[in-house]
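A.B. asks: Whatever this is, show me its structure:
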Amino acid sequence: MDLVVSGPTFLDVTLAGLQATVHPGREVFAQDAALGPGGAAIAAIAASRLGLQTALHSDLGADAAGLLCRDVLMTEAVDVSAAPLLDGWRTPLTVCISDRDDRAMATFQEPPPRRRTPPVAARALLANLRDVAARARTDGTVVVADIGWDASGRWDDGDLAPLRSCDVFLPNSVEAMAYTRTATPREAARALGDRVERVIVTCGAEGVIALDAGAGSESLIPAIPVDAVDTTGAGDVLGAGVVAGLLRGWQFADVAAFGALCAGLAVTRLGSATASPTLAGIDEWWRAARADAALSSRYAFLEGLHDAEAGLPSQEPTG
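C.D. replies: Coordinates of the predicted model:
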């Protein structure tokens, strides 16, 4: 197995193009809709589409939502042996109301039935920082972690303690600045670089900041120009792209650029997991992008990616 993605799975119901704002006592119609797995399943499906043998470590209820998520995951060649269907527990559900710039979400989630240590029988682990297993890195697994929003508003510095067990940290700019008490994403990335060797701070339409403290390098990678339709799950898709780049042995700036590219392509379609790009889709984008001098230079590492690889080359991960 190349990758284990660990975290909660949701059934995402996405609505786009609402005719008006939703108010109590009023029915509002949407112009489009999508249904599919959300949460950790987004990264698992995205990684599978990028050629990684991927397993999902999660819980699903033995209900209609759980069965639908499981069917889609299996269709996408994701190993679900560590994602059991649980009787008497309902699969979490999120309703996403999307516009081109952002989205609003309403979620139902019962307390998880149990908290288990993610398995590490894979070349890489992608998980929330709070769930990172300390032993994973010592077992040779490349550990990539995000952290998510702190609903308590405390932004406790202690939440960052598991960074000592990580290889790459993927916060968004708001999270990074809140935890480090800094004023800019770049300052936040540098502060986090004192705790973990590699950091990618995502900045939405502004792109990403990639810091490799060990190599002493820092890159600002602009977002690719796209017409955004739905930003749901973009961070999860970016995480899958980052792992795919790490396991291919690329330079860290290229790893970050690939993750940003995958996320950029994903937001051009409605939905979450099933909007993530395939290697063939990335190759199609690259063939068109070569006409742009800046894109051709930044993404030259993509040349021949789809044609040359049925899977992953036998390179050591850059953990």
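A.B. asks: CA atoms for contacts and neighbours, from now on please.
C.D. replies: OK.
A.B. asks: Helix, strand or coil: sort out R115 for me.
C.D. replies: The three-state label for R115, taken from DSSP: H, G, I helix; E, B strand; the rest coil, comes out as coil.
A.B. asks: before we move on, what about the one 4 residues further on?
C.D. replies: Under the three-state scheme (three-state DSSP), the conformation of P119 reads as coil.
A.B. asks: Might one say that it is in contact with V5?
C.D. replies: No. Using Cα atoms under 8 Å, P119 and V5 do not qualify as a contacting pair, with a distance of 9.5 Å.
A.B. asks: Comparing the two, which shows the higher neighbour count?
C.D. replies: Applying other Cα atoms under 10 Å to P119 and V5 shows that V5 carries more neighbours, namely 28 against 16.
A.B. asks: For that one, give me its contacts.
C.D. replies: In this structure, V5 makes contact with 40-41, 43-44, 54-57, 125-127, judged by Cα atoms under 8 Å, 6 or more residues apart in numbering.
A.B. asks: at 7 Å what do you get?
C.D. replies: Residues counted as contacts of V5 (Cα atoms under 7 Å, 6 or more residues apart in numbering) are 40, 43-44, 55-57, 125-127.
A.B. asks: That one falls within a strand, correct?
C.D. replies: Yes. Note on V5: a strand contains this position according to three-state DSSP.
A.B. asks: And it, how close does it get to R49?
C.D. replies: Relative to R49, V5 is positioned 14 Å away (criterion: Cα to Cα, to the nearest Å).
A.B. asks: ditto for A41
C.D. replies: In this structure, A41 and R49 are separated by 12 Å, where distance is defined by Cα to Cα.
A.B. asks: quick one, which of the two is more surrounded?
C.D. replies: A count of neighbours by other Cα under 10 Å puts A41 above the other of A41 and R49, at 32 against 23.
A.B. asks: correct me, but that one touches G7?
C.D. replies: No. Counting by Cα atoms under 7 Å, A41 stays clear of G7, with 8.3 Å between them.
A.B. asks: Can you tell me the element the nearest residue to W155 once chain neighbours are set aside falls in?
C.D. replies: Across the structure, with Cα to Cα, 6 or more residues apart in numbering as the measure, the residue nearest W155 apart from its sequence neighbours is Y179 (5.2 Å). Secondary-structure assignment from DSSP states H and E places Y179 in helix 173-180.
A.B. asks: which strands and helices sit next to the helix or strand just after that helix?
C.D. replies: Moving toward the C-terminus from helix 173-180, the first helix or strand encountered (DSSP H and E) is helix 185-192. Using 3 or more Cα pairs under 7 Å, 6 or more residues apart in numbering; DSSP states H and E as the contact test, the elements touching helix 185-192 are helix 173-180, strand 198-202.
A.B. asks: Just the buried residues of stretch 189-196, please?
C.D. replies: With burial defined by 16 or more other Cα atoms under 10 Å, the residues of stretch 189-196 counted as buried are 189-193, 195-196.
A.B. asks: What of stretch 12-23?
C.D. replies: When burial is assessed from 16+ other Cα under 10 Å, stretch 12-23 yields the following buried residues: 12-16.
A.B. asks: Also this sequence, please, to line up against the first:
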Amino acid sequence: MEQKPKITVVGSINMDLVTIASPLPNIGETVFGDQFQMNPGGKGANQAVASARLGAHVQLIGCVGNDRFGKDILEHLQKEGVDVSNVEPVTEVTATATIIVSNQDNSIIVVPAANNHVTAAFVESKRDVIAGSDILILQLEIPLEGVIKAAEIAKENGVTVILNPAPIQELSSELVKNIDYLTPNEHEQLLLKKDRRSEELDGKLIVTKGSQGVSILEGNQETTIPAYTIDVVDTTGAGDAFNGGLALALCRGFNLREACKYGNAVAALSTTKLGAQTGMPTREEVEEFMRSQF
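C.D. replies: Alright, predicted model coming up:
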């Protein structure tokens, strides 16, 4: 029997409040929306579900509120096969993300709440979990000190680290030195270029470009891995799907280009359904989809 890759995700856990409306209201204007959904989300939880559906053994490290949202999310993640034994309820309310979808694009407002409890001390208490992983996935919806500590623990134990730098903020040299792959989108990459330490990112950048695919940047060389053409319903969570797919493929021994190609397929399929986690495809769906493209 094939051994499952061990992927640990340290990150955010939200309840997504999704509204579909077209057109969007102007300031002071009220419009009727077309559809509303309430779905478990958060970049950390999204990436955990993506990896789990693809066949990895996934451990999620994070915090939820001791409220109805938190209880519903934990129950949902367990059904998805994510190990939530290292997700702790706190007195703060569960984080929320208000997502407005219009003409296939989205705008998001996140209220961190319980995610703010994923501190360096909290992450340190999960050292053994991180140390026993094949790959660690991180994002920036939790306190930066928690991200830095997680990457440090991973590097000390030879664990590959993927950082999805969203929402974008300045990255310290301390953090960058412990990152193996950085996966910004085009907007985030532009802001990273303005950072005085941008040269430290050389050889680590994988830039996601939506319908234009992804670019692997190494020195002055840029390798583009084309996206798959597919009918898009909702792009929410597509970046998280890519990161989950990238991690899974790297665990299975794919080279970086093939891993990015696999991640593109996962991301493409994720856009065919409304919602972030609900759109994540299974390993079988991805493999069948990739076979059908030839």
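A.B. asks: And the TM-score between these chains?
C.D. replies: The TM-score (TM-score structural alignment, normalised by the length of the second structure) is 0.84; 274 aligned residues with a Cα RMSD of 2.5 Å.
A.B. asks: which residues of the first structure fall in strands?
C.D. replies: Counting by DSSP state E, one finds strands in the first structure at the ranges 3-6, 9-16, 32-39, 54-57, 60-61, 85-86, 93-98, 103-108, 124-128, 142-146, 168-169, 198-202, 208-212, 217-221.
A.B. asks: Please report the number of neighbouring residues for the nearest residue to D102 of the first structure once chain neighbours are set aside.
C.D. replies: For D102 of the first structure, the nearest residue in space outside its immediate sequence neighbours is T231; the separation is 6.2 Å by Cα to Cα, 6+ apart. Look at T231 of the first structure: counted by other Cα under 10 Å, it has 23 neighbours.
A.B. asks: Roughly how far does T231 of the first structure sit from A104 of the first structure?
C.D. replies: Shown here: T231 of the first structure relative to A104 of the first structure, a distance of 10 Å by Cα to Cα.
A.B. asks: State the distance from the residue nearest the centre of the second structure to D67 of the second structure.
C.D. replies: Here the mean C-alpha position of the second structure is nearest to the C-alpha of D240 (Cα atoms, centre = their mean), at a distance of 3.2 Å. Look at D240 of the second structure and D67 of the second structure: by Cα to Cα, they are 25 Å apart.
A.B. asks: What's A95 of the second structure aligned with over in the first structure?
C.D. replies: The alignment partner of A95 of the second structure in the first structure, by TM-score structural alignment, is P92.
A.B. asks: List the buried residues of the helix holding Y179 of the first structure.
C.D. replies: For helix 173-180 of the first structure, the buried set under the neighbour-count rule, 16+ other Cα under 10 Å, comprises 173-180.
A.B. asks: between that helix and strand 142-146, what angle do the directions make?
C.D. replies: Angle between the axes of helix 173-180 of the first structure and strand 142-146 is 100 degrees (criterion: axes from the mean of the first three to the mean of the last three Cα atoms, to 10 degrees).
A.B. asks: Tell me, how many residues neighbour P24 of the first structure?
C.D. replies: Quick note: P24 of the first structure (other Cα under 10 Å) scores 5 neighbours.
A.B. asks: Quick check: the aligned residue for G61 of the first structure in the second structure?
C.D. replies: The criterion is TM-score structural alignment: under it, G61 of the first structure has G65 as its aligned partner in the second structure.
A.B. asks: List the contacts of the residue nearest to the centre of the second structure.
C.D. replies: Contact criterion Cα under 7 Å, 6+ apart gives 43, 46-47 as the residues in contact with D240 of the second structure.
A.B. asks: returning to that earlier point: got the contacts of V5 of the first structure as a markdown table, with distance to A145 of the first structure and neighbour count columns?
C.D. replies: Below are the contacts of V5 of the first structure laid out as a markdown table (distance: Cα to Cα, whole Å; neighbours: other Cα atoms under 10 Å):
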| residue | distance to A145 of the first structure | neighbour count |
| --- | --- | --- |
| A40 | 12 | 24 |
| A43 | 12 | 32 |
| A44 | 14 | 33 |
| A55 | 16 | 29 |
| L56 | 15 | 29 |
| H57 | 14 | 25 |
| L125 | 8 | 28 |
| L126 | 6 | 29 |
| A127 | 5 | 24 |
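A.B. asks: For F258 of the first structure, state which of those residues is nearest.
C.D. replies: Using Cα to Cα, the shortest approach to F258 of the first structure within the contacts of V5 of the first structure belongs to A43, at 14.2 Å.
A.B. asks: and the gap between the aligned partner of that closest one in the second structure and P25 of the second structure?
C.D. replies: Residue correspondence, TM-score structural alignment: A43 of the first structure in this structure matches Q47 in the second structure. Noted for Q47 of the second structure: a distance of 31 Å to P25 of the second structure, by Cα to Cα.
A.B. asks: what sits up against stretch 281-294 of the first structure?
C.D. replies: Outside of stretch 281-294 of the first structure, the residues within contact range by Cα under 7 Å, 6+ apart are 295-296, 306.
A.B. asks: ok, 6 Å please
C.D. replies: For stretch 281-294 of the first structure, the external contacting residues (Cα atoms under 6 Å, 6 or more residues apart in numbering) are 296, 306.
A.B. asks: Which positions in that stretch come out as buried?
C.D. replies: Within stretch 281-294 of the first structure, the residues that count as buried by 16+ other Cα under 10 Å are 282-283, 286, 289-290.
A.B. asks: So which of those residues belong to helices?
C.D. replies: Of the positions in these, 282-283, 286, 289 sit in helices, assigned by DSSP state H.
A.B. asks: Could you single out the nearest of the residues you listed to T138 of the first structure?
C.D. replies: Within those, the smallest distance to T138 of the first structure is 33.4 Å, found for I282 (Cα to Cα).
A.B. asks: quick one: what's aligned to that closest one in the second structure?
C.D. replies: Using TM-score structural alignment as the criterion, I282 of the first structure maps onto V286 of the second structure.
A.B. asks: The helix holding Y179 of the first structure vs the second structure, average distance?
C.D. replies: Once fitted to the second structure, helix 173-180 of the first structure is off its aligned match by 1.5 Å on average (mean Cα distance after the TM-score superposition for the first structure).
A.B. asks: so that helix matches what in the second structure?
C.D. replies: Using TM-score structural alignment, helix 173-180 of the first structure lines up with residues 186-193 of the second structure.
A.B. asks: Give me the contact list for the matching stretch.
C.D. replies: Residues from elsewhere that reach stretch 186-193 of the second structure, judged by Cα under 6 Å, 6+ apart: 168, 209.
A.B. asks: repeat that for 10 Å
C.D. replies: Contact with stretch 186-193 of the second structure is made by 164-171, 182-184, 195, 198-199, 201, 205-210, 214-215, as judged by Cα atoms under 10 Å, 6 or more residues apart in numbering.
A.B. asks: Generate a ChimeraX selection restricted to the buried subset of the residues you listed.
C.D. replies: Selection of the buried residues among those in ChimeraX, burial being defined by 16+ other Cα under 10 Å:
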select :164,165,166,168,171,182,183,184,201,205,206,207,208,209,210,214,215
